[in-house]
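A.B. asks: sharing a model prediction with you, sequence too.
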Amino acid sequence: MKQIIALGGGGFSMEPENPLLDRYILHQSGKTNPKICFLATASGDSDNYISRFYHFFEKQDCQPSHLSLFNPPTRDLESFLLEKDIIYVGGGNTKNLLVLWRAWGLDTILKKAWEQGIVLAGISAGSICWFEEGVTDSYGDGLAPLKCLGFLKGSNCPHYDGESERRPSYQNLIATNSITPGYAADDGVAIHFVDQEISHIVSSRPNAKAYKVNFDTEMTEMELETKFLGTL
């Protein structure tokens, strides 16, 4: 079973007092004490970001680790990653993430991990990267389409409700054929794909949603059924 969990926003880095999405990710491995590895490549392997990862996950039933490309733990990155149960990708600059991954061969290793049943998860850049295309702010001013790894079909837009320009920019890019139609997720939403199809959509916030966004003769934004993980 191939699994990808794409977070529009939320998790330990955005809502550290709300563990719902990250505990959901841990549960999907099927292990009682899963090995989870953090890739903070998109942030330039920010020490602060990596510290926040450990601050949260060291308190959970799991074995946390991280992989830094600026200070690699080993020359054998493939063996290091393929013995994990979950690989969790952080946010930041998606363009730089993809460039570095390809230079180090991580794109190939991560595809192998996915095909072997290791859970791939990530937020923002760590969500966009798995799709054919994504909406990114990697270039600085404004939002633009970006070709990504293509493990999942279509495009992806995170932070759909969290950043004012996301929704109009994504819809405009689709309407002008600048990007393929796809899926948008609010902050606090995770779209869980199993074998490239949506299995579940879950949220850490009661009103957060995911959407299928398309343009035929007109723009359509279909709200997808989203399960709130908490209690109201």
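C.D. replies: Sure, I can see it.

A.B. asks: going forward, measure contacts between C-alpha atoms and count neighbours the same way
C.D. replies: Noted.

A.B. asks: not counting sequence-adjacent ones, nearest residue to residue 132?
C.D. replies: Distances taken as C-alpha to C-alpha, 6 or more residues apart in numbering put residue 150 closest to residue 132, at 3.8 Å, once the chain neighbours are dropped.

A.B. asks: mind listing what the one you found touches?
C.D. replies: Counting by C-alpha atoms under 8 Å, 6 or more residues apart in numbering, residue 150 touches 129, 130, 131, 132, 133.

A.B. asks: now list the buried members of those residues.
C.D. replies: Buried residues within these, counting neighbours by 16 or more other C-alpha atoms under 10 Å: 129, 130, 131, 132, 133.

A.B. asks: now do the contacts for the last one.
C.D. replies: This points to residue 133. 145, 146, 147, 148, 149, 150, 154, 155, 156, 179, 180.

A.B. asks: if you set the cut-off to 10 Å instead, what comes out?
C.D. replies: Neighbouring residues of residue 133 by C-alpha atoms under 10 Å, 6 or more residues apart in numbering: 145-150, 152-157, 179-182.

A.B. asks: helices of the chain, start to end?
C.D. replies: 11-14, 20-27, 47-57, 77-82, 94-104, 106-115, 125-128, 166-175 (DSSP state H).

A.B. asks: who wins for proximity to residue 214 among those helices?
C.D. replies: For those, the distance to residue 214 is smallest for helix 166-175, at 6.8 Å, taking C-alpha to C-alpha.

A.B. asks: what's that closest one in contact with?
C.D. replies: 134-137, 142-145, 155-161, 177-186, 213-221.

A.B. asks: list only buried entries from those.
C.D. replies: Buried, going by 16+ other C-alpha under 10 Å: 134-137, 143-145, 155-161, 179-186, 213-215, 221, out of those.

A.B. asks: so which of those residues are in strands?
C.D. replies: Using DSSP state E, the members of those that fall within strands are 134-136, 144-145, 155-157, 182-185, 213-215, 221.

A.B. asks: next one for the comparison:
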Amino acid sequence: MTAPEPTILATSGGHRAGTRTRLLFDALVHHAVDLSGVHGRRPRILYVGTATGDAEHVTARISEAARVAGFDLTPLYLFPMPNVTDVEGTVLDHDVVWVMGGSVANLLAVWRVHGLDSVLRRAWRAGVVLGGVSAGSICWFRGGATDSFGPELRPVTNGLGLLPYGNGVHYDTDAGRRPLIHRLVADGTLPSAHCTDDGVGLVYRGTELVEAVTEVPGKGAYLVTREGGRAVEERVEPRRLPTPAF
């Protein structure tokens, strides 16, 4: 089962603290599964934690969240080497690829060394839903604002480019991101940028933005375009997703 056309869910959310577990999958991860169209069996999620250096404690929390949600989860490690022989076959055998946040600069470099960038492009075209949070959002775009290089935010402009826009994440909680995105769009470093408050996701069919969705009330999405050498921002009201029941 795959999505009917190339689909990406780019987010600044998807996780929340649990009561009996450290982490739960919130509505955005469940929506990624819904977008895949899987039914009649347990959804298969491929978890990619490259941006955290494949940190085992993070993978353990994500695996527990998947168990509680009723998903079958497979981690794809690239450190110290790929943990599967057939990387492409493994990716294509899943309904959703979920990419964790962390260092988007390191993620992009390591993916390219192992050819995972090309594999993910083929998976996207084949209908595997691509999704993720923070670095796992920026990676699908041409670039965005990142703290990969240090505490001071800097541009990253070598994203995979499946989506021909810039991307701003944590738009309402990291004060430096909005002004940097505005500057990068205004000076042409990035094309028009699509941005999300924490808890918000953007759904793309092919390269077209079709909907903004949220797991947190009151949050927004934003389109930042260049007009006359300056950045102009438009708010997009997201649709509220139902809270998963556990």
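C.D. replies: Now that the structure is in, tell me what you want to look at. Everything quoted here is computed from the prediction, not taken from an experiment.

A.B. asks: quick check: the counterpart of the residue nearest to residue 132 of the first structure in the second structure vs residue 167 of the second structure, distance?
C.D. replies: Counting by TM-score structural alignment, residue 150 of the first structure lines up with residue 161 in the second structure. To residue 167 of the second structure, residue 161 of the second structure is 11 Å away according to C-alpha to C-alpha, to the nearest Å.

A.B. asks: quick check: neighbours shared by the two?
C.D. replies: Common contact partners of residue 161 of the second structure and residue 167 (C-alpha under 10 Å, 6+ apart): 138, 139, 140, 141, 142, 143.

A.B. asks: let me know the closest of those residues to residue 219 of the second structure.
C.D. replies: The nearest one, if we look at those relative to residue 219 of the second structure and count by C-alpha to C-alpha, is residue 138, at 18.8 Å.

A.B. asks: any idea how far the closest one lies from residue 6 of the second structure?
C.D. replies: Per C-alpha to C-alpha, residue 138 of the second structure is found 17 Å from residue 6 of the second structure.

A.B. asks: so which of the two has more stuff around it?
C.D. replies: residue 138 (33 against 22; other C-alpha atoms under 10 Å).

A.B. asks: quick one: map the more buried one onto the first structure.
C.D. replies: Residue pairing (TM-score structural alignment): residue 138 of the second structure is matched to residue 128 of the first structure.

A.B. asks: cool, residue 109 of the second structure as well?
C.D. replies: Using TM-score structural alignment, residue 109 of the second structure pairs with residue 99 in the first structure.

A.B. asks: what's around that match, how many residues?
C.D. replies: Using other C-alpha under 10 Å, residue 99 of the first structure has 13 other residues around it.

A.B. asks: which ones are touching it?
C.D. replies: 42, 105, 107.

A.B. asks: go on, residue 117 of the second structure?
C.D. replies: 107, 108, 109, 110, 111, 123, 139, 140, 159, 160.

A.B. asks: tell me the most packed of these, by neighbour count.
C.D. replies: Most surrounded of these: other C-alpha under 10 Å gives residue 139, at 31 neighbours.

A.B. asks: what's the spacing between the residue nearest the centre of the second structure and residue 237 of the second structure?
C.D. replies: Centroid-nearest residue in the second structure, with C-alpha atoms, centre = their mean: residue 132, separated by 2.4 Å. Remark: distance between residue 132 of the second structure and residue 237 of the second structure (C-alpha to C-alpha) = 20 Å.

A.B. asks: follow-up on the earlier one: how about the shared contacts of residue 161 and residue 167 of the second structure in JSON lines, adding distance to residue 72 of the second structure?
C.D. replies: JSON lines is the format used below for these (distance: C-alpha to C-alpha, whole Å):
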{"residue": "138", "distance to residue 72 of the second structure": "25"}
{"residue": "139", "distance to residue 72 of the second structure": "24"}
{"residue": "140", "distance to residue 72 of the second structure": "24"}
{"residue": "141", "distance to residue 72 of the second structure": "27"}
{"residue": "142", "distance to residue 72 of the second structure": "31"}
{"residue": "143", "distance to residue 72 of the second structure": "31"}
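
A.B. asks: which one of the residues you listed is nearest to residue 201 of the second structure?
C.D. replies: Distance to residue 201 of the second structure across these (C-alpha to C-alpha) is lowest for residue 138, with 11.9 Å.

A.B. asks: let me see the contact set for the residue nearest to that closest one when sequence neighbours are not counted.
C.D. replies: Counting by C-alpha to C-alpha, 6+ apart, residue 138 of the second structure lies nearest to residue 167, which is 5.6 Å off, once chain neighbours are set aside. The contact partners of residue 167 of the second structure, by C-alpha under 10 Å, 6+ apart, come to 10-11, 134-135, 137-145, 159, 181, 190-196, 222-224.

A.B. asks: ok, residue 190 of the second structure next?
C.D. replies: 142-145, 155-157, 164-167, 181-184, 225-226.

A.B. asks: preserved in the first structure, out of the residues you listed?
C.D. replies: By both residues aligned by TM-score structural alignment, their matches' C-alpha atoms under 10 Å, these still in contact after alignment to the first structure are 142-145, 155-156, 165-167, 181-184.

A.B. asks: would you format the residues you listed as a markdown table with distance to residue 24 of the second structure included?
C.D. replies: Below are those laid out as a markdown table (distance: C-alpha to C-alpha, whole Å):
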| residue | distance to residue 24 of the second structure |
| --- | --- |
| 142 | 30 |
| 143 | 28 |
| 144 | 27 |
| 145 | 27 |
| 155 | 31 |
| 156 | 30 |
| 165 | 30 |
| 166 | 29 |
| 167 | 25 |
| 181 | 30 |
| 182 | 33 |
| 183 | 35 |
| 184 | 34 |
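
A.B. asks: from residue 218 of the second structure, how far out is whichever residue in the second structure pairs up with residue 68 of the first structure?
C.D. replies: Aligned by TM-score structural alignment, residue 68 of the first structure pairs with residue 77 of the second structure. As judged by C-alpha to C-alpha, residue 77 of the second structure and residue 218 of the second structure stand 36 Å apart.
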